[in-house]
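1. Could you work out the structure for the sequence below:
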Amino acid sequence: MNMKNISIILISILIMLFYLNYEIEARRGCCSHHGGVCGCSCCDGTPLSAKCRPYYPQCQKSSPRPGAKTRPIAPPPVSPPKATRSSTTPITIQTSITGVASVIDGDTIDIHGQRIRLHGIDAPESSQMCRDQGGKDYRCGQRASFILADRIGRRPITCDPKDKDRYGRIVAVCHDAGEDLNAWLVAAGWAMAYQQYSKDYVPQENEARLDHRGIWQGEFIPPWEWRAAKRK
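-> Purely as a prediction, here's the structure:
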């Protein structure tokens, strides 16, 4: 190999090294003020400049050929919502309960082992004391229980459930020979209309209060207030 050929080869190598070094330096300059190149954009999210894009051919977007048909992309299928279990379970309530009742207190009875709370009324608690018209204390809660027991006797009664309370008791309207016992007890003055839950028996309460029947003959604390005071 003569000196001329060696010179040509050396010049070619120098030219290649020059362009390679130029490309490296050019690539280094890309995104130099944007944190450098990260993938196909500057690290701060800035797109590659037109000067830098040729050095990253893998990032060049291919455009469809003229006249080429593009296939539409179908949207992903929408899955039906998953069934979720309700946080509250509906309460199954019997249509009616009939039988001889045992009186638990002035507003609670038991039929066939089922504890029933009389709907819409609140009677004095068994140990609650009231004051009569003469200023004498008496056990009004016990009196209310006795009066309800005397009214029911040993006759079978029918209770129509309306709900269940937080203690699991059936809340019902009970009848004796067609008469609403809940209404009767309020009208007799031995229970109050429990207006926090129902206003069904407000007329009976107004009647008993005006005639000073039962607990309305003297002084008393409403049963719900008496219970709240006992809890303190």
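2. CA only for contacts and neighbour counts going forward, please
-> Will do.
3. Now do stretch 143-158: distance to the chain's middle.
-> 41 Å (Cα atoms, centre = their mean, to the nearest Å).
4. Run through who's touching it.
-> 96-107, 123-124, 126, 174-177, 185, 190-191 (Cα atoms under 8 Å, 6 or more residues apart in numbering).
5. try it again with 7 Å
-> Stretch 143-158 is contacted from outside by 96-101, 103, 105-106, 174-176, 190, using Cα atoms under 7 Å, 6 or more residues apart in numbering.
6. Just the closest of these to residue 134, please.
-> Nearest to residue 134 among those, counting by Cα to Cα, is residue 190 at 17.8 Å.
7. Another sequence for comparison is provided below:
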Amino acid sequence: MIRFCSLLILLATPAFADFSGPVHVVDGDTLHVGNVTVRVHGIDAPETDQTCNDAQGRSWPCGAFVTEEISRRFEGETATCDLIELDRYGRSVAKCFVGGRDVGEQIVADGLAHAYRQYSMDYDLAEKSAQVLGLGLWAGTMQSPAAFRADRRAAALAANPPSTPTDANCFIKGNISGSGQIYHMPHNRDYDRTRINETRGERWFCTEADARAAGWRAARN
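-> This is a model prediction of the structure:
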């Protein structure tokens, strides 16, 4: 019985493993390491189209600058990564190291990204040091990347308000995301915050059978 239970535990444990490969920079906090898409653990860099203000209050394209600067430093280098988890988009959230140095820590310490405290306090002190020294983005002012994304989502929803089901019995939400076509039931974690935009091909379903027949799969959470 003990051996059988141990086998069940092993089967239920995600087979996370370390990996390595050449780096291709996607944006300020996303890398391709070999054939693995990596969301760098514990950091939040400005979005590629985000702007900041310099010390004189002038707007400048800080998101594009950060991507270019990180590319200059790490593009083509070999990284070794410690996988922490998979995010809801299927990306590998990992700590990566180049030449033995923590990539995320370097980025935050040089003022090129925020410490993502919602998920980790690993780089809290690195960010505070960069802020005190006025390094990188801290030489001016910048909206947090999370707030920038929230404002952008709000503007998109205002421009394209989500639909509501025409039939009260058809309450299953067929959402399209980076993970594919996913349907959400009321008991699923993301049901309340999932919005249906029919102009993008999203839709409402009356039954799970209808959703599966149309090519949607059930949300995991």
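8. picking up where we left off before, show me just the buried residues among the contacts of stretch 143-158 of the first structure.
-> 97, 100, 101, 103, 105, 106, 174, 175, 190 (16 or more other Cα atoms under 10 Å).
9. Show me the helices in the first structure, by range?
-> 3-29, 140-152, 181-187, 202-210, 223-231 (DSSP state H).
10. Can you tell me which of these is most buried?
-> Among those, helix 181-187 has the highest mean neighbour count (mean count of other Cα atoms under 10 Å), at a mean of 24.
11. Where in the second structure does that one fall?
-> Under TM-score structural alignment, helix 181-187 of the first structure corresponds to residues 103-109 of the second structure.
12. likewise stretch 29-42 of the first structure?
-> Under the alignment (TM-score structural alignment), stretch 29-42 of the first structure falls on nothing in the second structure.
13. ok, the contacts of stretch 143-158 of the first structure vs residue 131 of the first structure, which is closest?
-> Using Cα to Cα, those come closest to residue 131 of the first structure at residue 190, 13.3 Å.
14. I'd like the distance from the residue nearest in space to the middle of the second structure to residue 77 of the second structure, if you could.
-> Compute the mean C-alpha point of the second structure, and by Cα atoms, centre = their mean the closest residue is residue 39, 6.2 Å away. The gap separating residue 39 of the second structure from residue 77 of the second structure is 17 Å, by Cα to Cα, to the nearest Å.
15. same deal with residue 90 of the second structure?
-> The value you get for residue 90 of the second structure to residue 77 of the second structure, if Cα to Cα is used, is 24 Å.
16. Could you list the buried residues of stretch 162-171 of the first structure?
-> For stretch 162-171 of the first structure, burial by neighbour count (16+ other Cα under 10 Å) applies to 162, 163, 164, 169, 170, 171.
17. which residues in the second structure does that stretch match up with?
-> Counting by TM-score structural alignment, stretch 162-171 of the first structure sits on residues 84-93 of the second structure.
18. before we move on, what about stretch 196-207 of the first structure?
-> The aligned range for stretch 196-207 of the first structure in the second structure is 118-129, by TM-score structural alignment.
19. List of residues touching the matching stretch?
-> By Cα under 7 Å, 6+ apart, the list of residues contacting stretch 118-129 of the second structure reads 42, 105, 108, 109, 111, 114, 115.
20. Tabulate these (a markdown table), appending distance to residue 55 of the second structure.
-> Converted to a markdown table, those look like this (distance: Cα to Cα, whole Å):
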| residue | distance to residue 55 of the second structure |
| --- | --- |
| 42 | 27 |
| 105 | 24 |
| 108 | 19 |
| 109 | 19 |
| 111 | 14 |
| 114 | 18 |
| 115 | 21 |
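21. For stretch 24-39 of the second structure, measure first residue to last.
-> 12 Å.
22. what does it contact?
-> Stretch 24-39 of the second structure is contacted from outside by 20-23, 40, 43-46, 48, 66-67, 70-71, 75-76, 79, 91-94, using Cα under 7 Å, 6+ apart.
23. What of stretch 41-57 of the second structure?
-> So stretch 41-57 of the second structure is contacted by 27-29, 59-64, 67, 93-95, 104, 112-117, 119-120, 122-123, 139-142, 145 (Cα under 7 Å, 6+ apart).
24. Which parts of the first structure are strands?
-> Counting by DSSP state E, the first structure has strands at residues 37-38, 41-42, 97-105, 108-111, 114-118, 121-122, 130-131, 137-138, 156-164, 170-176, 179-180, 192-193.
25. Columns distance to residue 210 of the first structure on top of the ones you listed, output as a markdown table?
-> Listed next are these as a markdown table, based on distance: least, Cα to Cα, whole Å:
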| stretch | distance to residue 210 of the first structure |
| --- | --- |
| strand 37-38 | 88 |
| strand 41-42 | 88 |
| strand 97-105 | 25 |
| strand 108-111 | 26 |
| strand 114-118 | 23 |
| strand 121-122 | 18 |
| strand 130-131 | 17 |
| strand 137-138 | 21 |
| strand 156-164 | 29 |
| strand 170-176 | 25 |
| strand 179-180 | 21 |
| strand 192-193 | 13 |
